[in-house]
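*Asks:* the following block contains a protein sequence and its predicted model.
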Amino acid sequence: MINLSWLPQIESSDRPWVGEKVWMLSQLKKLGYPVLPGFVISGQIFREFLESLDDSTSLLADFPTSSLHLDVDNPRALQLVAQQSRQAILNKSLPPTWQETLTQAISQINAPALIIRSSIAAPWPIRQELSGLAPSQVCWNHPQALELALKQAWAQMLSAKSLFYWQRLGKQIKELNLGILVQPLNNAIASGIVTLQTDSWEIQSTWGLGHSLLQGEVLPDMFKLDLFTGNISQKQLGNKNRAYRLKSPPDSPEISQTCLEAYILSTSNAEQYSLDESYLCQLFQLITDLSDEPFSWGSLEWMLLESTTPPNLPTLVINQLMLSSSLSNPSPAKVAPSPIKEQVLLTGLGAAPGRIQGLTQVITPDTPLEPSRLTGHIIVTQQIYPSELSLIKQAGGIITERGGMTSHAAILARELGVPVVVGVSGATQILKTGESVVLDGETGEIYRSLFPQKEVKVNKNLAQPKTSPRFNYPIGTKLMVNASQLSSLDLMMELPLDGVGLLRSELLFLDLCYPYCLEQWFEQTAPCEVIKQLAGGIREFAVSFAPRPVFYRSFDEKFSDSFNSNFEVDYRGTAGYCLDSTRFEQELQALAQVQREGYHNLNLILPFVRSVEEFRFCRNLVEKSQLFASDFFELWIMAEVPSIMFELSQYVEAGVQGIAIGTNDLAPLLLGINRDNPRLSDSSKSCPLALLNGLKFLIQQAKQLEIPSAICGQIMVQYPEIIQELVRSGITTISVEADAVERTYQAIARAEQRLLLELMR
């Protein structure tokens, strides 16, 4: 006897046996979504059946100990093996106890026909397109018809196409589990697919059952619903001249008889859209609800079923939901429920991408901060000061009246995947705590939500490329990443990086001290514990990127409250080390500890250096820490102060081994404007000529002095056209945030190809 599980009965421990497709439908069913009832024949049954085969001519003889080796490049041999294996499965009858159990199960399904869906599970990631290796089967609701359809579904896993695919992947059939879902099949008014696009939901729809669409026999109707507003932005009538439906059930169906029939659509139906606006609204509401759930998905199949019971209203059901895969097909950002034709309430500068809905928490100078009240909310404040950056780790989104793209709040938010809109005039007066709003960190727009009673799960997606990475061509310029958060390491490991160009210590400290502010953490934590925890954080990056280099930028005192309250004392950058070197020496001890453990890919960059004397002071402390004991260790400086442009040779004589050009500080100082000035965030204009010339001058000097030069900051993202000039000038490394890696890689490749063509002329 076999044990069958109905969808709501499936537990977490069943997932490896029922496959991802069935697992997803079971979760949706438990959550109350419109999923048809059904039962699952698990992968354990599949394996038991294969083990029972005794056909010596089959590929599966002695399964699972058979090596399953075959020459997939020999088409005739491959076809022969596949046919023999298929025949072995079809010739073998199910045990009587299995037949009895299945007969009892389908008697509980009130439908004339059944659809049998395959659901693959394996100990390695399964890609969604593999569903084409095991297409659905349909049969009459009859025990013998079900047995044949079940064995045909199993045999699909051993088709020539499947065997070729598994062999090319280096996988063995014995590693696979194949769950089979059996569900009722009734006639449908319309069927289709919803797919997530860059800025819209694309809905394909056709009349009848979805067979004509899946087989490519019709050109479906197409609707595009704006991802944010839900409005129909585009629609196109398809070319639909045929559809599929169930045949009238025969009195005694033949086992192999198909239960589907094609029919020609009437002219009026062919010239009509298969979904009217009322059902489009239902479908969009279903999409919206699914987008609130804690999983990311890319497409779903749906059907609009004819009703068989009063009051005879059509029913919208989910056939299957396809989850997004990993970085190669990144998870779509969770979308907020549509504000549907609402006017924009406030606008600012989109500083960290993402669209979310949440409840606001307004913070003013008079508002006492209660961290427990901030979790998951959209924080609305005048400005996030450096000592308050830990708030970002708790927030679902951020709205500020001041700040810019290069503010440290925006930098940290982009790495954490928290949407941010800055420069929103009057936000703390217009918005009230507890309001439900929709925030778009891409466009800088804020809407008042039409769903005020519903607190929606906000997206916490890590920064990542919006499209599948394309790194198909080699580049000579090193591409590195700016990082700080341990939680973003997994993403970075998937990117073609040459190392960490800027490990931001101040933001790494925030990761370590959370949920306390830095001042509290430093006061409450013993120095030895500070060193231990910092070494632990640095070690994670060193281990993950080894042997690729990691450049650690030491702590800048401007991130402490003492700097903000003591403007008469110059604590910024290395000047602060000269006044009090305690914290800097703790960092050196942490770096030396990790280096002694065998990680020789660590390097140090000194922040905001303003004089050669400051550098010499710091270099002496570095020598005392014995970091130079490693032949691979290098001591660099940040080129953030314009005076370095005229003194670089003196710095090199004093021992500087490389420069990292920090444009987030250099640009405003060079242009004489505030760092948060909107002018520095306006990517619609070209890069200021003075800034571009200054960058080229620094890079060329470094090249003449035979030291490497790196550039980091938002400028490459805002003005990608300058990358060609930087490469031409001799830049050795470009370092950007993780979400900008793909487009920067492509910009570097284009620049190098153009320069190569110039040299060949």
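*Replies:* Perfect, I can see it now.

*Asks:* going forward, measure contacts between C-alpha atoms and count neighbours the same way
*Replies:* OK.

*Asks:* please point out which parts of stretch 690-701 sit buried.
*Replies:* Leu691, Gly694, Leu695, Lys696, Leu698, Ile699, Gln700, Gln701 (16 or more other C-alpha atoms under 10 Å).

*Asks:* neighbours of the residue nearest to the fifth one when sequence neighbours are not counted, just the number please.
*Replies:* In this case it means Leu698. The shortest distance from Leu698 to any non-neighbouring residue, by C-alpha to C-alpha, 6 or more residues apart in numbering, is to Met645 (5.8 Å). Counted with other C-alpha atoms under 10 Å, the neighbours of Met645 add up to 17.

*Asks:* and if you look at Ile734?
*Replies:* If we define neighbours as other C-alpha under 10 Å, then Ile734 has 28 of them.

*Asks:* what sits up against the helix or strand where it lies?
*Replies:* Using DSSP states H and E, Ile734 maps to strand 733-736. By C-alpha atoms under 8 Å, 6 or more residues apart in numbering, the surrounding residues in contact with strand 733-736 are 477-482, 500-502, 708-714, 716-717, 744.

*Asks:* included below, for side-by-side comparison, is a second structure:
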Amino acid sequence: MVVDDIYWLDQIQPSCRSAVGDKAFYLGLLMQRGYPSVPGLVVSATVLQQLLAHMDWQERMFADLPNSFLYVDANNPRQLQRIAQQIQHAIQAAPLPETLLDALQTSMQSWQSPAVIVRPSFSLQPGLDPTISYRSIGLLNSHICRPNREALAQALKQTWSELFRARSLFYWQRLGIQIQHVQLALLVQPMQSVLAAGESQIIGSQVQVQAVWGLGQALLQGSADRYSFDLQSGLQTHHPGQQTYAYRVAAADSTVPLALSAWLPDVQTCLQLELLSSSQARQPVLPPVQLQQLAHLVQQVQTELGMPLALEWMLEADSTPAPFRLVQVMPQFGSLRRLGTQFRSSSALSSQHRLIGLAAAPGKTVGTAWLMQSDTEQPTDLETISAGSIVITAMVTPEQVRRLQQVAGIVTEQGGMTSHAAILARELSIPAVVGVEQVTHLIHSGERVAIDGDQGEVYWGDFNLPSDWQKPSHSEPLAVFATPRANADLLTTGQATKLAAPRTPRTRLFVTLSQPEHLATVATLPVDGVGLLRSELMLLDLFEQRHPEVWLRQQPISEIIEQISQRIQPFAAAFMPRPVFYRSLDLRSHEFSATASEAHPHPMLGMRGALSYQFNPDLFRVQLAALKQVQQQGYRNLSLLLPFVRTVEEFVFCRQQVEQVGLTQEPQFQLWIMAEVPSVLFLLPDYVAAGVQGMAIGTNDLTQLLLGVDRDHAQMAAAFDPHHPAVVRAIQQLVQTARQVGIACSICGQTFQHTNLLSALLEWGITAISVDPSEVELVFQAMQQLYETSAGLDSD
């Protein structure tokens, strides 16, 4: 059964559970009971313990690491990162037993697979919280490699290292779990190209399914088909996804474009993207017969194990008697999402009280539904909504969000992840789920509602929730943690984290802001300034539900200039002498209650950005005068970003206005443009010749214009992909061209959670990166680690 601490899935015994981890244990149990499963073997948790025990540690605190407590200050990110790097580097440098590699290599040869995947499978010591198994899904990443000795050794070490990443150490510390209580085994499985893959779980009487063409890696793109199958009535529902390409296992000698390999190393060596034909993209991944077959398989497995669980499966291309094969089994001990009938009342409708949307703003919260009629609510009505309510509405504008700071959460039928309303909800730490179909017809005022802004889920009706879903008050100060997606609901716990100032690398880290709340705390973060101050969100309260053009006509110009300068001054003061880049108004008409210039505009391509200043120069000039007034107060750290610049002529007009006001007389002032319209890709040298001193790549608008996808359209969310090869190549060209013409180039948007893309940006020579406050620590630590790794390679 055991050869050098290797366990085959079909031979695992109950006594081996702690050695192989929960994930491998339950998959092996099902395999032995005749359920179709992907084969595999497990490297015992003992191997990692022995590896750590025999290392020659330089620091005494690691001397007895497998058995002793590892004391980590979770509120000291610099120490956390240093400890994580030391342990990870030691694991990467440690030799593995030759007998182990020999046995693994022999096993891989018997599979005859072009690639293998190494998955973490851990168990906790008895007595610890069993819900941690499902709560930690996604914390430790899997790694794909070629089936050769060297590649597998590297993948094993990378997966072991996941246990000691800064975010993992932070996670265990928050849960009060010591490292020696976590027994980490590794599940190694062959990978083959398959027809389809997906995930399934039972909620009430409903089997919920996500399915994609090709390998399951596409599930991370949010483009999956969604199905439900009622086990009592047999009723099926299908919500089509927006998948445009599938993942396949690449042949051993295949290569991929540099733009992909720079940020997806697994793609470079093991996987390849295959563009789906238009007919396949429109075709349901699972026809009704296969959905029924899968649903009954999931039901049988859950009955067999006697517990709620989630299954990952794959669909074989051939027509075998059992086309579905189980890839992973994830027990859901105590899970809110997977408790089925225990989660709901026993009514026939109980299983239907779960809706899926887009996770627009992180956090989990519970409250009473307040149905808002978007077209009839007055500003004063919004401010009277009781604290703790969850607003249910067709759509919400930034102005409305600004007046809803007292609510517990927001759910909308329309909107996208990058809409200004979603951005503002994130900055104000209001959990939000957008793009939820028919929510205003299904949920009524007064009903109890729970929303999960991390997963994009909405529950209502009769349910029980864990205490950690209760969201703290917005009045508490901001805190920033190492895992923004997993810990976003902790962003207002009252423990502000002050990080050490960064070194001075060639790439600066900026913060993106629009609201003055928590400004003093945000200014203590390790940032080099404000890379993007969103004026249209910062000035919302001044407009008072009027279009800015109307607002401009109804007040004396001197008062307007004073009001704008009063809004800008606190940001300049908080970050002095660090730069603050003020982006002038970019008025997207659908985000205001009235539009002065256009009767029926397209919200994305209407009269917005720099072009609008030529038609209404007064609105631009009052902003310039306000900047000049703040400048004259002694705050010389202000610069200007021009939004949505389409042509060089638009920039020249704006530059002339800036010069007339006298802003350029201050040596530190710089005039930049937003690189959002694809024309900038081809005209950047012309812009520089006209006087552009720098640019900021706006990935949200650039993505929608390159791919032809409305960023605010909920049903097109899956097609809005800022990591699409076309977008990545455009960013690369902009950064490298900026270096050639000698100007600064920053980037802002929602694209930096992927460390490999961040690495590519640094390699290309990006001069600055601007992120939301909740992402500062994550990106800061990733940048530090990348620079330290680069320095280590340079010294070798």
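*Replies:* Okay, I see it. The structure displayed is predicted, hence computed values, not measured ones.

*Asks:* re earlier: in helices only, show me the contacts of strand 733-736 of the first structure.
*Replies:* If you go by DSSP state H, the contacts of strand 733-736 of the first structure have Met716, Val717, Thr744 in helices.

*Asks:* tell me, how many residues neighbour the residue opposite the last one in the second structure once aligned?
*Replies:* Here Thr744 of the first structure is matched to Val779 in the second structure, going by TM-score structural alignment. The number of residues packed near Val779 of the second structure is 21, by other C-alpha under 10 Å.

*Asks:* spit out the contact partners of Val779 of the second structure.
*Replies:* Phe752, Gln753.

*Asks:* residue boundaries of the strands in the stretch 151-300 of the first structure?
*Replies:* 177-185, 188-196, 200-207, 221-226, 232-236, 242-246, 260-264, 297-305 (DSSP state E, counting those that start in this stretch).

*Asks:* switch those over to TSV; also include distance to Ser5 of the first structure and mean neighbour count.
*Replies:* As requested, those are exported to TSV (distance: least, C-alpha to C-alpha, whole Å; neighbours: other C-alpha atoms under 10 Å):
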stretch	distance to Ser5 of the first structure	mean neighbour count
strand 177-185	10	25
strand 188-196	26	22
strand 200-207	32	25
strand 221-226	37	21
strand 232-236	40	14
strand 242-246	27	20
strand 260-264	27	14
strand 297-305	23	21
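
*Asks:* now those as JSON lines including distance to Gln79 of the first structure?
*Replies:* Converted to JSON lines, the strands of the stretch 151-300 of the first structure look like this (distance: least, C-alpha to C-alpha, whole Å):
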{"stretch": "strand 177-185", "distance to Gln79 of the first structure": "22"}
{"stretch": "strand 188-196", "distance to Gln79 of the first structure": "33"}
{"stretch": "strand 200-207", "distance to Gln79 of the first structure": "35"}
{"stretch": "strand 221-226", "distance to Gln79 of the first structure": "38"}
{"stretch": "strand 232-236", "distance to Gln79 of the first structure": "42"}
{"stretch": "strand 242-246", "distance to Gln79 of the first structure": "31"}
{"stretch": "strand 260-264", "distance to Gln79 of the first structure": "28"}
{"stretch": "strand 297-305", "distance to Gln79 of the first structure": "32"}
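
*Asks:* which strand or helix spans the nearest residue to Lys558 of the first structure once chain neighbours are set aside?
*Replies:* Spatial nearest neighbour of Lys558 of the first structure, chain neighbours left out: Arg572 (5.6 Å); criterion: C-alpha to C-alpha, 6+ apart. Assigned by DSSP H and E, Arg572 of the first structure belongs to no helix or strand.

*Asks:* residue in the second structure matching Arg572 of the first structure?
*Replies:* Alignment note (TM-score structural alignment): Arg572 of the first structure maps to Arg608 of the second structure.

*Asks:* which ones are touching that match?
*Replies:* Arg608 of the second structure makes contacts with Asp586, Leu587, Arg588, Ser589, Phe644, as judged by C-alpha under 8 Å, 6+ apart.

*Asks:* any idea how far it is from Leu532 of the second structure?
*Replies:* Distance of Arg608 of the second structure to Leu532 of the second structure, computed by C-alpha to C-alpha, to the nearest Å: 18 Å.

*Asks:* and Ser774 of the second structure, by the same measure?
*Replies:* To Leu532 of the second structure, Ser774 of the second structure is 15 Å away according to C-alpha to C-alpha.

*Asks:* re earlier: now do the contacts for the residue nearest to Leu698 of the first structure.
*Replies:* So Met645 of the first structure contacts Ala639, Gly694, Phe697, Leu698 (C-alpha under 8 Å, 6+ apart).

*Asks:* does it count as helix, strand or coil?
*Replies:* helix (DSSP: H, G, I helix; E, B strand; the rest coil).

*Asks:* what residue in the second structure is paired with it?
*Replies:* That one, Met645 of the first structure, aligns with Leu681 by TM-score structural alignment.

*Asks:* surely Leu512 of the first structure is in a strand?
*Replies:* No - assessed with three-state DSSP, Leu512 of the first structure is helix; it does not lie in a strand.
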